[in-house]
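In: Sequence first, predicted coordinates after that:
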Amino acid sequence: MSVAGSPGAARASRWPRRLRRAAVLGSAALLLASLPWLWTTIAARGHVYDEADAPAVDVVIVLGTAVAPDRRRPGDRLAGRLETAAELVTSGRARVVLVSGDGGGTSGDEPAVMTSYLTELGVDPRRVVADPFGLDTYDSCARAREVYGVERALIVTQSYHLSRAVTLCRHLGLDADGVTARCTGCGPALLVEKSVRDYFASGKAAWDAVRRRPPAVHSPVNPAVQDALKG
C-alpha cells in the first residue's frame, strides 16, 4: 500500500499527467495528418454536384481507373463514371469528353476501353479525346490544362475521390466542378475501403500541389479538344 509522500504514490500521481500529455500529442498528430484531407474537402465545397444538378460546360473529364479482368470492358467504378459522362453529353450539359487514364495500366489500356464504352453508350467518337498519360489524378488535371488547353470542365468520378480531384484541378488553374459518378455494383465495404485510401492519398496530393510537380510525361500542346469542340 502506497502512502502519501512515498515513491509509489509519486509515480501513481504522474500517470494522469502522462495520459493527458499523450492524449494531447495524439490529437495534435491526428490533426496534422488530417490537414491535407481537410484541405481537399474544404476547398471543393460549392464545386461538387449530383448528376442532375451539374452545370453546363464544354468539356467533361472522366478520370480513369481499373478496367474489367477481360481488359476490354470497364470495371464497375469506371463504367459508372462513363455512364454519368455520357448522360451529361446526351442531356446537353457537355459537348466533348476527355478520357484521362493510364494507357499502359496493369489492368489494361484505360483510355481505349473508356473510348469504346462511351461509343457504345451513344457518344459520337468525334466528341471523345483520349489522354493515355493521365497516370494519376494530379497528372490528369495538369495535362488537361497544359497539354489540351482546357480551362473550364466538369470532373467525373466517385464521391470518395471527387473532392481531391476537384481541389487538385482548381489548384492547377482549371476552373473545375465535380459531378458524382454512378457506382452500380459498388458495395459499402468497397466504398469504405476507397474512402480510407483517398484519405491517405490526400497527403500525396498536397505534397504534389505544394511543390507544383510537373506531370510524369511531358507532351507538346495538343489541339484535339479544341478541334472536337469545333466539329
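Out: Arrived safely.
In: Please make it C-alpha for all contacts and neighbour counts, starting now.
Out: Fine.
In: Which parts of this protein are strands?
Out: 48-49, 59-63, 96-100, 128-131, 152-157, 175-180 (DSSP state E).
In: Run through who's touching stretch 22-35.
Out: Under the criterion CA atoms under 8 Å, 6 or more residues apart in numbering, residues Y199, G203 lie in contact with stretch 22-35.
In: try 10 Å this time
Out: By CA atoms under 10 Å, 6 or more residues apart in numbering, the residues outside stretch 22-35 that reach it are 16-21, 37-38, 41, 199-200, 202-203, 206.
In: Of the strands of the chain, which is nearest T119?
Out: Between T119 and those, the tightest spacing by CA to CA is seen for strand 128-131, at 8.7 Å.
In: ok, L82 to S116 distance?
Out: Look at L82 and S116: by CA to CA, to the nearest Å, they are 10 Å apart.
In: hey, what's in contact with both of these two?
Out: With CA under 10 Å, 6+ apart as the test, L82 and S116 both reach P74.
In: In addition, the following structure is provided for comparison:
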Amino acid sequence: MQIWKKMILALLAVSIVYIAVVLSFIYIGARAMPASNLDTIVILGSKVIDDPARPMPVLKERLDAAIPLIEEHESAKVIVSGGQGEDETASEASVMKDYLVAHGIEVSRIEIEDKSMRTEENLANSKAMFDLGKTVIVTSDYHLYRALMLADWKNIDATGLPAKTRFGALVKGVPREVLSITYAWLFDW
C-alpha cells in the first residue's frame, strides 16, 4: 500500500511540474509582438452561434484585436480562417469576413479559408491556398504559443498578435489549451 501512495504522489508531482511548464509557454506566447513589416494577417477562427451566425466573445476579441493592425497595414492581405462545425449555421471564416466588413475593412482585402476545423489545419490550409510571406497570426492570448509553434513547424514566417481574453473564457480555454499543446507536441509535428 505504501508504494502506491509514493507512486501517486510522484505522478502528481510530475503532473504539476508539466502543467507549470506548459503554462509558462502559454504565458510567453501571450506576450508576442507582431512584426511591423508584414505581408499577411491571418485571423484564426473560433466558435460562432445563432442563425444568422455571429461571433462568440472569443472570436469577437480576435477580430477586434486585428482591426487596428489591418487598418495600420493597408497593403497587407487578410485571411480569415475557420470552417463550419456541425453546430454552426455558417463557417467561422464567413462570419469573420462579414464582421470585418461591417467594421470598415474593404471586402477586396479579405481572403477566406473555410475548410479547417483545428489550428493545425488553419495554418496548413492557409499556406496551401495563399502566398503568406511575412505573416502575423491573430488569435487569443492563451492560444498564441501553439499557433506560432505550429506555424514554425509548417515553415510559415510568423509573428503573433495576442487578443486579450476575458477571464471567464480563460477559465475554460486555458485547461483545454494545456491539453491541445500536449496533443500538438505528440501528434502535430
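Out: Good, I have the coordinates. Worth saying up front: this structure is predicted, and the values here are computed from it rather than measured.
In: Just the buried ones from the contacts of stretch 22-35 of structure 1?
Out: Buried members of those, scored by 16 or more other CA atoms under 10 Å, are W37, L38, T41, Y199, S202, G203, A206.
In: Need the counterpart of the last one in structure 2.
Out: I take that to be A206 of structure 1. Structural correspondence for A206 of structure 1 with respect to structure 2 (TM-score structural alignment): W185.
In: cool, the third one as well?
Out: Using TM-score structural alignment, the partner of T41 of structure 1 in structure 2 is F25.
In: so who does its match touch?
Out: I19, Y142, L144, Y145, R146, V178, I181.
In: Quick check: the spatially most central residue of structure 1 vs C141 of structure 1, distance?
Out: The residue lying closest to the centre of structure 1 (CA atoms, centre = their mean) is A165, at 3.5 Å. According to CA to CA, A165 of structure 1 stands 8 Å off from C141 of structure 1.
In: what touches both of those two?
Out: In terms of CA under 10 Å, 6+ apart, A165 of structure 1 and C141 are both contacted by the residues L63, I155, H171, A176.
In: Just flag the most distant two among these.
Out: Counting by CA to CA, the most remote pair of these is L63 and H171, 16.9 Å apart.
In: For these two, indicate the residue with more neighbours.
Out: Using other CA atoms under 10 Å, the more surrounded residue of L63 of structure 1 and H171 is L63, with 28 against 18.
In: how about that one, what's its match in structure 2?
Out: With TM-score structural alignment as the criterion, L63 of structure 1 lines up with L44 in structure 2.
In: Test my guess that that match contacts L63.
Out: Yes. Using CA atoms under 10 Å, L44 of structure 2 is in contact with L63, at 9.1 Å.
In: list residues touching both of the two?
Out: Shared contacts of L44 of structure 2 and L63, defined by CA under 10 Å, 6+ apart, are found at V80, M96, V138, T139, S140.
In: so of the contacts of stretch 22-35 of structure 1, which ones are in helices?
Out: Judged by DSSP state H, the contacts of stretch 22-35 of structure 1 include 16-21, 37-38, 41, 199-200, 202-203, 206 as members of helices.
In: Looking at these, spot the one nearest S107 of structure 1.
Out: For these, the minimum distance to S107 of structure 1 (CA to CA) is 22.6 Å, reached by F200.
In: Could you double-check that that closest one sits in contact with Y160?
Out: No. Here F200 of structure 1 lies out of contact with Y160, judged by CA under 10 Å, at a distance of 11.9 Å.
In: how near is A205 of structure 1 to T84 of structure 1?
Out: 25 Å.
In: same thing with T106 of structure 1?
Out: T106 of structure 1 is 24 Å from T84 of structure 1, by CA to CA.
In: D139 of structure 1 too?
Out: D139 of structure 1 sits 22 Å away from T84 of structure 1, going by CA to CA.
In: again with A12 of structure 1
Out: According to CA to CA, A12 of structure 1 and T84 of structure 1 sit 61 Å apart.
In: circling back: and the match of A206 of structure 1, what is it in contact with?
Out: R146, M149, L150, L179.
In: Going through those residues, which ones are buried?
Out: By 16+ other CA under 10 Å, these give R146, M149, L150 as buried.
In: Which one of these is nearest to D131 of structure 2?
Out: L150 (17.2 Å).
In: wait, what's in contact with the closest one?
Out: Counting by CA under 10 Å, 6+ apart, L150 of structure 2 makes contact with 119-124, 144, 156, 158, 181, 184-185, 188-189.
In: just checking, what residue in structure 1 corresponds to it?
Out: So L150 of structure 2 corresponds to L168, using TM-score structural alignment.
In: now I105 of structure 2
Out: So, by TM-score structural alignment, I105 of structure 2 is matched to V123.
In: Pick the one among the shared contacts of L44 and L63 of structure 2 closest to V48 of structure 2.
Out: For the shared contacts of L44 and L63 of structure 2, the nearest to V48 of structure 2 is M96 (9.2 Å; CA to CA).
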